[in-house]
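Student: Task: produce atomic coordinates for the following.
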Amino acid sequence: MNEPITLAARATSQEERLQFLVRASRELALLKRDELARKARDLLLRASGFSELSLWVLDPRSEVLYPWTLCNTPVLGRRPRLSVGQGVAGQACAEEIPAFYPTLSEAQYIPEEWGGRQRSMIQGVLTLPLRRAGEPLGVVVLTKLDSTRPPEEDLSFLRELSIQLAIAVGNSRIYAEATREKVQNHLLLELGTKISVSLDTGQLLEQILDLVFQVVRYDAAGIYLVDKKTQWINQQAIRGYDPNREDAVRLKVGRGLIGWVAKTGRSVIVPDVLRDERYVNARAQTRSEMVAPLRVGSEVIGAFNLESDEPDAYEPEDLELLMTFASQAAVAIERTRLHAEVLETRRLEEELSIGQRIQRTFLPERDPKVANFDIAGANYSSGLVGGDYYDYVRITEGHLGIVVADVSGKGIPAALIMAAFRASLIAEVRNNYAIRTVFSKVNKLLWESVEVERFVTAIYGVLDINARRFTYVNAGHNPGLLYRAATDSFESLDSTGPLLGTLENATFKEKQAEIGRGDILALYTDGITESMNDVQELFGDDRLKDVIRSRKERSAAEIVRGVRETVGAFSGGEPDDDLTLVAVKGV
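Tutor: Reported below is the predicted structural model:
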């Protein structure tokens, strides 16, 4: 375990403060939310003359601040909440500069921000915005027992300590997101397997309600179908309702939130059902509700409903999950309506949709902008759900992780294995600086969790932006190609270890390559070099080198696009396999 901080009082000398910062960095590293909130409270209060701390963390999707700690007390759930610009924490997040307030004005005072405490009891407030890599993460709010402004050197020390806390909060959120994503993908795989082997619709719908509860909490839930002839909405599986009030959950299309969704085909989140005129009271305890349509193609056949006893319980990401499970519920119901041939076609279409949705979640939205390099990447889908993957991992301000990988096989299993690979890679990158150690741990996880015939090939490296150096490990993947402008020649970044998931105790070696001005590094999957023309001739490494060389004066994005166009012209149409390429050009 990390060495505990032993300073009995505030750190006062420059040497003591430096030691405190080093120890704080160690103790805050790699903690989960609750542990991190408690440790941050203890450290900041111990290091200062302040008596109370609140830690507000920004949700990047909704631009809303949630407390991890409120007035020294850990907070469970997602309430209260502040919008950016609201209260002293919201104001600090918006202005992005520390501030000290001897007392609060009426305009600054939000009762929920202080656990209901009166404004007259609040004094000596310091706000410290938390940022990492230019992105806002949240705000620390400290209060004193008096209104005296602390010495500037004390404020400077607290700002340095808040930088360490920002790093820890960022790591904690990344780990939580990766873990949540891994659990979600596992549940989707489990559900897809259940649907593929069972025709018992009732049992499947009950299992869907069980699985949804693992990722989105509810107090009542129901899956409903529309009777096309009568336009009544009939329950298929429900939880949490009074069995003596079955009539309360039987509605006509267009009536109630469920009927509105069935009629319009639009999903909805209602933070307060008592304020929504569409709501029909089927449970006295319900305060918020979320409904997604059940679709078969373009036709709405029903609705999937979740209710909570807490107001404002659901977020947009919860609705995305519900819609995914709703599509699975629709598949389960449709299986009982269609003949075997049509049924199998629809199941494959839903499988493809889920696999593509999973695959899209782990491809980067944009290429990184960094000094000294022009970087571009792309994945061109063959129309099937493949196992290709590329990504960029921000490690530090001066270091960027780049990965290109490929899973054996296609379909949902390949997409989910790649999702597991991505989640474990990101988590281990945050825990280990040694690339070979990262790959050893990822390999062990895959060896324990994937089938014998499944494996992953990958090349992952860390680009030192200032030193222009790429340190990498190649686990049985296609050799990276490094074009040298000075000699008009290519070097090969060959394999430095076995395929991932094939050997329990596999080891990997690290290698380095310098990337000077005009040099071009190309990382790719075998869909490029193994593309065939009409006479069964492979595109091959030499043609790929020719494309890169002929476009050496162009941007990385133009090089990537040129490879796609050349491969397409060579193969005479859409490729049989996904094409993935990342180009890194020294500038």
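Student: CA only for contacts and neighbour counts going forward, please
Tutor: OK.
Student: in stretch 316-334, what's buried?
Tutor: Under the neighbour-count criterion of 16 or more other Cα atoms under 10 Å, stretch 316-334 has 318-319, 321-334 buried.
Student: want to put them side by side, so please do this one too:
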Amino acid sequence: MRALGAEREAILGKTLFEIPLPEALAQHVHQCFQQTVATGQTLQSEMEALTPFGQRRFQYLYTPLFSENSEIEAVLVNSRDVTDERRVLDALTESDVRFETLLERCHDAIAVSKDGVHIFANRAYANMFVCDSPDEIRGLPVLDLIAPSARESIAARIRLRGAGGAVETIYVTRGLRRNGEEFDMETRVSTYQWRDEMYTLVILRDVSEERRRDSLQREQTAALKSHQDWLETVLNLLPVGLLFVEPGTGRVVFANRTADELAGGGLVSGLAADEGRDNYPCFDHSGRRLTMDELPSTRVARGESLRGLEIIWRTPSGDRPLLVFGDTIPALHGHDEMGAVVFQDIGEQKDLQKQLAASYEREWLINWIGATIRGTMNSSEIPAATVAALGSALRADRCYFIFYDLEQGRSWINDEWRSGDLSSLVGEHELSCHDQILEAYQRSVGQTLIISDIVSDTRFSGIADEMARLGLRSGIRVPLYEGQTLVAALVVTMANSGREWTQDEVALTEAVASVSRTAAEAARTLERERNIANNLQNALKPAPPPSVAGLDVADFHRAALDEASVGGDFYDVFALKEGVTALVLGDVSGKGLAAAAQVATVRNMLRTVLYLHEDPAQAVTTLNGLVVTHDLLRGFVTLFVGCYDSDSRTLTYVSCGHEPGLLQGADGGAVCLLPATGPVLGIDANASFTAERYTLSPGDRFLVYTDGLSEAGPDRSNLLGSEGLAAMLEAKGDPSATALMARVMDGVKAWTGGSLRDDACMLASVVA
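Tutor: Sure, this is the predicted structure:
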């Protein structure tokens, strides 16, 4: 400010040409500035001016600053008050003593050299180079105080100056302290003649710290810009829109690329809240336009937090449903507080949700209809269950299967679902009344026929009136083929009005047609298996002997599968010899026809070995070795084999991993368990089996059963168990085997709620 001859307040905020300067100084400064701009070179000048501090002399250095395109974008003006320096130089001509005194008092590092050798240095100069006194400097070559990396350039300057050439008078170079430390120093050089000899005066300033600060500032500025560029790049990569808004005003400070794309372009920083409302209006789900105070940016600008706000944003590219979040970002690291608004276009998500909801509804309906169909295992009942479920689900007026016999020219409807008081279409119909529909089927074999309104559908102009009269104005018709022959169609119709059927409704009807056809085929297959199974079951059931010596015997058997009345449980009662009866009960792993074949194998082979061996343990051991060695079983068998001798009233039994039998005396005492005497049958060829023997009395009773009874219960955590059966055996009542069996089964049904999950088989015996 002193160098410009003006006060600080008169300079700040003004251009160089607006600063109030003395006329001569202003003209000089302007000329030097223009010359620097014109030449692009550094310019140095000196000028005296009258200042509030008196008449002063100033030295000016004009340095052009270039942009990356090598264009001058500014001029750096450095000024320095050299009044004292000039007075020093003037004083040199007066007296050596006065000269040295003045230089010693100067705070700048000053030295004088002649022919490249120091002849004088003040205290500040000695201190700069870590010398104890200026005397250490005198006689020292100038280059000795220059860092090795800079000596060549300094030596060139000295030579050029000595030859009278133009040399920069102010520059920065590297100095070398006497302790070996290098540093940056600003050098100001001037020459003068005294007593007919040329001398060089240098004034030095240590700028190491200043340059370090400048370098650090440049690094920090570059790092900040790099960080800002990186952050902006990251924010622009976000898949969600992001706005930074100014607190209070709601003015947009930053908008990332996604936000701009969602807006259809033109969403720029600096956009005011009212401009955003006018250019990009927002609406709630009812279609009401949000007021200025209700805009997300305004709400965040006044400090509100937004969590999952859903709005509709109207942009030039269309309405966009948005999910909005917002909050205030506190002031950090020198950045001002600002509001952040994050929003995501949830249009695709909404569409996907609708598709998923429709798909879920369709799947639910298909599963519901499928369950309804599967609950009707009689194939003849499946069409009726199908049309009732589908017609109700689609809220149609009518749904039915129509069957075709094209060779005989017949069509008929057996099963129909209809709403209200519509007349029934069940019965046989003339094929001719459907000829145009049949032609449509034949033109597009396998494709569903969709009729929105038969009255206006030109494909069916010949039968439109008749179809409308029958209450078949609009509908979906899914043809069913055997090979290339049309055999039936699943039809859903509206009676008296047209209807635009959706793709989901068409897809549902097609899916139900497929499910019902598959279910019908499966039902027919199961019916055939049931018939086979029934015949096989009847063949496998032993013919009960007219009487059992010394015993009253009752039996119970129920298979687990409804679709095939054959399970893996079986029993057999037959005479081994006079007075000795075999009581057999077993459980073959598996169900259905495969289990029936295993039952036949085990039962017939067991009869054979019992006929051959009087000892049941030996008979079972022989049977086990045969089925394992020759791989006659595809699983295993639990087996109870009892031999009752009526003469001695003894029961000898072998139990192959089977449920414990139950034995109770005629006195009604505690029930005795008959535990297993060996492992399950069919696993180990070398397994050993033993027999147990009990002597019975008249009125004693024993019960053998399969796990379908002991593991019965309302759920898997509440099973009946052998203890539960034993309690039922202890119940008082009719002592006959039949009555005993009935009491036990009544108890089981009461415990389970009336249903059994597994095969169940039981033999009840009372000693006569």
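Student: How alike are these chains, TM-score-wise?
Tutor: The TM-score (TM-score structural alignment, normalised by the length of structure 1) is 0.41; 255 aligned residues with a Cα RMSD of 2.7 Å.
Student: returning to what we had before: filter the buried residues of stretch 316-334 of structure 1 down to just the ones in helices.
Tutor: 318-319, 321-334 (DSSP state H).
Student: what's the helix or strand for residue 412 of structure 2?
Tutor: Assigned by DSSP states H and E, residue 412 of structure 2 falls within strand 410-418.
Student: Give me the residues contacting the helix or strand that comes right after that strand.
Tutor: Next helix or strand after strand 410-418 of structure 2 toward the C-terminus (DSSP H and E): strand 427-430. Applying Cα atoms under 8 Å, 6 or more residues apart in numbering, the external contacts of strand 427-430 of structure 2 come out as 409, 410, 411, 412, 413, 414.
Student: how many neighbours does the last one have?
Tutor: The one in question is residue 414 of structure 2. Neighbour count of residue 414 of structure 2, defined by other Cα atoms under 10 Å: 15.
Student: I figured it hits residue 404, correct?
Tutor: No: assessed by Cα atoms under 8 Å, residue 414 of structure 2 is found out of contact with residue 404, at 11.5 Å.
Student: what about the strands in the stretch 401-550 of structure 1?
Tutor: 456-464, 469-475, 480-484, 489-493, 511-514, 520-524 (DSSP state E, counting those that start in this stretch).
Student: Packing partners of the last one?
Tutor: Yep, that's strand 520-524 of structure 1 we're talking about. Judged by 3 or more Cα pairs under 8 Å, 6 or more residues apart in numbering; DSSP states H and E, the packing partners of strand 520-524 of structure 1 are strand 480-484, strand 579-586.
Student: Any chance of those strands in JSON lines with distance to residue 232 of structure 1 and mean neighbour count as columns?
Tutor: JSON lines is the format used below for these (distance: least, Cα to Cα, whole Å; neighbours: other Cα atoms under 10 Å):
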{"stretch": "strand 480-484", "distance to residue 232 of structure 1": "60", "mean neighbour count": "22"}
{"stretch": "strand 579-586", "distance to residue 232 of structure 1": "48", "mean neighbour count": "24"}
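Student: Out of the contacts of strand 427-430 of structure 2, give me the one that has the most neighbours.
Tutor: Counting by other Cα under 10 Å, top hit in the contacts of strand 427-430 of structure 2: residue 411 with 20 neighbours.
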